[in-house]
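Engineer: no sequence on hand, only this structure:
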């Protein structure tokens, strides 16, 4: 049986995906009504995660994810205005602090998991890596590490950051004085041109074997167009909200694939590992933000040990310095992606005595 040219099973799957996205949108809309910061992203992610714990949600198929990555990149790249690029000259000292901070985060959190949880160093360091989850899991697979518990610690940290970091910033006063996002929006034709340019460059990056190619390609293409002054303004607000909901849906749904008994047993360790990593990250964020001349809230988002796409979009949703935050997460992503296979590739997966 077919409907509108689609086999019935595909149509059923499409409706399930739409319902999952609609459910996430309810969470984002509720947070928006309550006046929560980064409402559409954090609310959709949190509700998706809660529902996934009760009943596993179907995964969104790749076209949904790819579209989200391209549009996310187009949104993030719009922050690269000529004025913002001129300000980026203050970033090098902050990036040096970031590199030191990443090493300290991994060593401190890894030592916690090694000595408290008695994990092998391979598992501990992979779970402690701040971001670059795809690279982390690839190395874990190659080294025969425990992917399940590494994923729990990594995903727990990301979920807590997206759900709670905006509120922590707001309550602590770190988010006061933040710049508001640009309200100018591009028209439909310009939006199509920016996204197609991003998709094209993303496909080139994919052929070259780069990680997260569609998002990076769209970000670089959008940044080039905005930085040169050829394009001014961000994507329309409904598109921005839709991208945040889709990203929240994807992140929240990941928790459905973790075995419940494993999740319950690792929960205390995940809390401890998160506490260690976030304290170290925020200690390094203060001098870095001061040197770069940005708000401490932007520094917190830039140094927060979460995923590139989630933290960069979170910064955009909160009106932070997106170029500063995105640059730091991009550098960290690249460094972890290049260094981790080389450093950990020589280590043996030996359990502690």
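Structural biologist: Looks like it came in fine. Please read all numbers here as calculations on a predicted model, not as lab measurements.
Engineer: CA atoms for contacts and neighbours, from now on please.
Structural biologist: Will do.
Engineer: any buried residues in stretch 88-104, and which?
Structural biologist: 88, 90, 91, 94, 95, 97, 98, 99, 101, 102, 104 (16 or more other C-alpha atoms under 10 Å).
Engineer: so which of those comes closest to residue 135?
Structural biologist: residue 102 (15.3 Å; C-alpha to C-alpha).
Engineer: presented hereafter is structure B, for comparison with structure A:
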């Protein structure tokens, strides 16, 4: 039986996926209305999790995930503007300390999760990665790692950072009130060119065996085109919002598949992991800020293990040195994006855990 030329089974799958996306959209819209930071990502994830804990939601099919990774990489690569790349030469000592700090954060937090929680190293390292959430999610999917508990640790750190870091910055003397600059949106032709360049690069990376090839390829292509000044601006804001909603829906659905007893046990681990990562980050932030002569608040924002978008937003809102903060988070994202697929290439994750059957399985 078909309806408007589509098999009824296909329409049923599309209908269930529309419900999943609508729930995530409602959560993001609610958080955006309340003025919450990282609203579309955190709101969509939290409402999807809450609903799925009551009634399991079907997983979105692989094309949704692949499209989200492609667009997410394109968006993140747009941060590599000529201005941001030029800023890299101003802070060589600070950036060197950042690289050491990223490795220290991952090793310290990963060791904590591996030894205390007895997690496999691949899950522990992905949960410990400071920022680059989209890359982490893509690699976890590729390696069959436990996306649910990795997302719990990552999202807890992000939500605590965006909730409490501004107060901590104010206590250290940051000025406030700088407006958030308007980001220019690329035109449809440039958007098509960016996504096609990312897709082709991602397919090449897939052939050489890199993890998360679409995400990594799109980021690389977008960063190259933006860095050379061939493209200016990022994807339109409605597209960016849609990407965050789909990411939030993916994470929320995976979190809800974790048994509730295990989920309750993850929160103490999330608190401990947050304390370890923040302690190591701020240990490196103080000497880096002193060496470069920037306020310690800017150093805190630059070294804080949060997402690129969330930390950039906080820097703008708090009136900090946005080039300093942005260049450090850009370098960290590139380093994580380049190194993690290579480091984890030979590591084997667990087989994906069985969950409720759905159209995405």
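Structural biologist: Looks like it came in fine. Because the structure is a prediction, the values reported are computed rather than measured.
Engineer: adding distance to residue 262 of structure 1 and secondary structure, write the buried residues of stretch 88-104 of structure 1 out as JSON lines.
Structural biologist: Below are the buried residues of stretch 88-104 of structure 1 laid out as JSON lines (distance: C-alpha to C-alpha, whole Å; DSSP: H, G, I helix; E, B strand; the rest coil):
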{"residue": "88", "distance to residue 262 of structure 1": "44", "secondary structure": "helix"}
{"residue": "90", "distance to residue 262 of structure 1": "44", "secondary structure": "helix"}
{"residue": "91", "distance to residue 262 of structure 1": "41", "secondary structure": "coil"}
{"residue": "94", "distance to residue 262 of structure 1": "38", "secondary structure": "helix"}
{"residue": "95", "distance to residue 262 of structure 1": "36", "secondary structure": "helix"}
{"residue": "97", "distance to residue 262 of structure 1": "35", "secondary structure": "helix"}
{"residue": "98", "distance to residue 262 of structure 1": "32", "secondary structure": "helix"}
{"residue": "99", "distance to residue 262 of structure 1": "32", "secondary structure": "helix"}
{"residue": "101", "distance to residue 262 of structure 1": "30", "secondary structure": "helix"}
{"residue": "102", "distance to residue 262 of structure 1": "27", "secondary structure": "helix"}
{"residue": "104", "distance to residue 262 of structure 1": "28", "secondary structure": "helix"}
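Engineer: export those residues to JSON lines and tack on distance to residue 199 of structure 1?
Structural biologist: Listed next are these as JSON lines, based on distance: C-alpha to C-alpha, whole Å:
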{"residue": "88", "distance to residue 199 of structure 1": "26"}
{"residue": "90", "distance to residue 199 of structure 1": "30"}
{"residue": "91", "distance to residue 199 of structure 1": "28"}
{"residue": "94", "distance to residue 199 of structure 1": "31"}
{"residue": "95", "distance to residue 199 of structure 1": "28"}
{"residue": "97", "distance to residue 199 of structure 1": "33"}
{"residue": "98", "distance to residue 199 of structure 1": "30"}
{"residue": "99", "distance to residue 199 of structure 1": "30"}
{"residue": "101", "distance to residue 199 of structure 1": "33"}
{"residue": "102", "distance to residue 199 of structure 1": "31"}
{"residue": "104", "distance to residue 199 of structure 1": "36"}
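Engineer: pick the one among those closest to residue 198 of structure 1.
Structural biologist: Closest to residue 198 of structure 1, out of all of these and judged by C-alpha to C-alpha, is residue 88, at 22.1 Å.
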